[in-house]
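Asks: Sharing a model that was predicted from the sequence below.
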Amino acid sequence: MHATSAAVAVAATFVWLGMVLAISFLEAPLKFRAPDVTVRIGLGIGRLVFRALNRVEAVLATVVVAAVAGGDPPVAVAVLAAIPVVLLAVQLTAVRPVLNRRSDRVMAGKEVPRSHAHLVYVACESAKAVTLLVLGTVTLHG
């Protein structure tokens, strides 16, 4: 890969990874352990935080794709760059709407059954984090 494209891709990839780790695996679970944070308040905060995170992720995904596409990448780097973008698209178009509908009902005070959509979201986040780590490392050393 061209040096400038690789540097931009690596920087955007690791910033993206850091944000996913900080928000999804640190902030999100910890907010519900804070004193006096109810499920309703936690969901409200989570929706705001994840909406902002997903917007930043979309920008970072665009930067990564542009840098990789413009850098004459090896096939492995191109595939690795596509995976977190696809996972983000799945989260935004398929999983988040289900979670939003459920959280709307919870925030309205309704009793709702547990949802498997949250587990799907976490699985996507986990796969995205691993792929971003591998993408950043391979691009850095490639």
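Replies: In hand now; what should we look at? Since the model is a prediction, treat every value here as computed from it, not as a measurement. Numbering: from 1, shown residues only.

Asks: use CA for all of it now, contacts and neighbours both
Replies: Fine.

Asks: Show the end-to-end separation of stretch 62-78, please.
Replies: End-to-end span of stretch 62-78 (Cα to Cα, to the nearest Å): 13 Å.

Asks: buried set for that stretch?
Replies: Using 16 or more other Cα atoms under 10 Å as the test for burial, stretch 62-78 gives 63-65, 67-69, 71, 73, 77-78.

Asks: where does it sit relative to the chain's centre, distance-wise?
Replies: Distance of stretch 62-78 from the chain centroid (Cα atoms, centre = their mean, to the nearest Å) equals 19 Å.

Asks: try this one side by side with the last:
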Amino acid sequence: MAVVAGVVFTWLGMVLAISFLETPLKFRAPDVTLRVGLGIGRIVFRALNTAEALFAAVLAVTLVVADVPGRVLAPVVAAVAVLVLQLAAIRPVLNRRSDRVLAGDDPPRSTAHLGYVATEVVKVVLLVLAGVLTLSSW
């Protein structure tokens, strides 16, 4: 259970730090244009999503080999499902738009960004729930 708690809270901290702190603040920095911000964001989110995929893999292995209560299993599996949704459905749309912006085009704003933010909020709630349930299972 310690591995589950450690991974869940590390994952949670990274999502909070990147999605809800670094991302909005970078666009407030002097001289950071939309193109520069998007370029930085793509690199940062690629790294975050890679780390998230590794966390999901570690959790999957841990959940298979450890005796994890079902009440912990459910929010962990749901958080991983949200990550899969983000990576498979939302990020490709965002990447296509940012490709256009980085190429010098001025495409209309995308509602996919709002979908990504909404799924990040859901993922944070699920990770908090999974972490609290993990700690209360000891």
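Replies: Good, I have the coordinates. All values reported here derive from a predicted model rather than from experimental measurement.

Asks: which ones among the buried residues of stretch 62-78 of the first structure are found in helices?
Replies: Among the buried residues of stretch 62-78 of the first structure, the members found in helices (DSSP state H) are 63-65, 67-69, 77-78.

Asks: And the furthest pair within these?
Replies: 63 and 77 (14.3 Å; Cα to Cα).

Asks: Quick check: the aligned residue for residue 46 of the second structure in the first structure?
Replies: Taking TM-score structural alignment, residue 46 of the second structure has residue 51 as its aligned residue in the first structure.

Asks: ok, that match - how many residues close by?
Replies: 14 (other Cα atoms under 10 Å).

Asks: element containing the spatially most central residue of the second structure, please.
Replies: A centroid search over the second structure (Cα atoms, centre = their mean) returns residue 15, at 5.3 Å, as the residue closest to the centre. Remark: residue 15 of the second structure resides in helix 2-17, with elements defined by DSSP states H and E.

Asks: List the buried residues of that helix.
Replies: Neighbour-count burial for helix 2-17 of the second structure [16+ other Cα under 10 Å]: 4-5, 7-12, 14-15.

Asks: And stretch 120-134 of the first structure, by the same measure?
Replies: Result for stretch 120-134 of the first structure [16+ other Cα under 10 Å]: buried residues 120-121, 124-126, 128-129, 131-134.

Asks: Greatest separation within these: which pair is it?
Replies: Across those, the longest distance by Cα to Cα is 21.1 Å; it joins 120 and 134.

Asks: what's the matching range in the second structure for stretch 104-111 of the first structure?
Replies: Taking TM-score structural alignment, stretch 104-111 of the first structure hits residues 99-106 over in the second structure.
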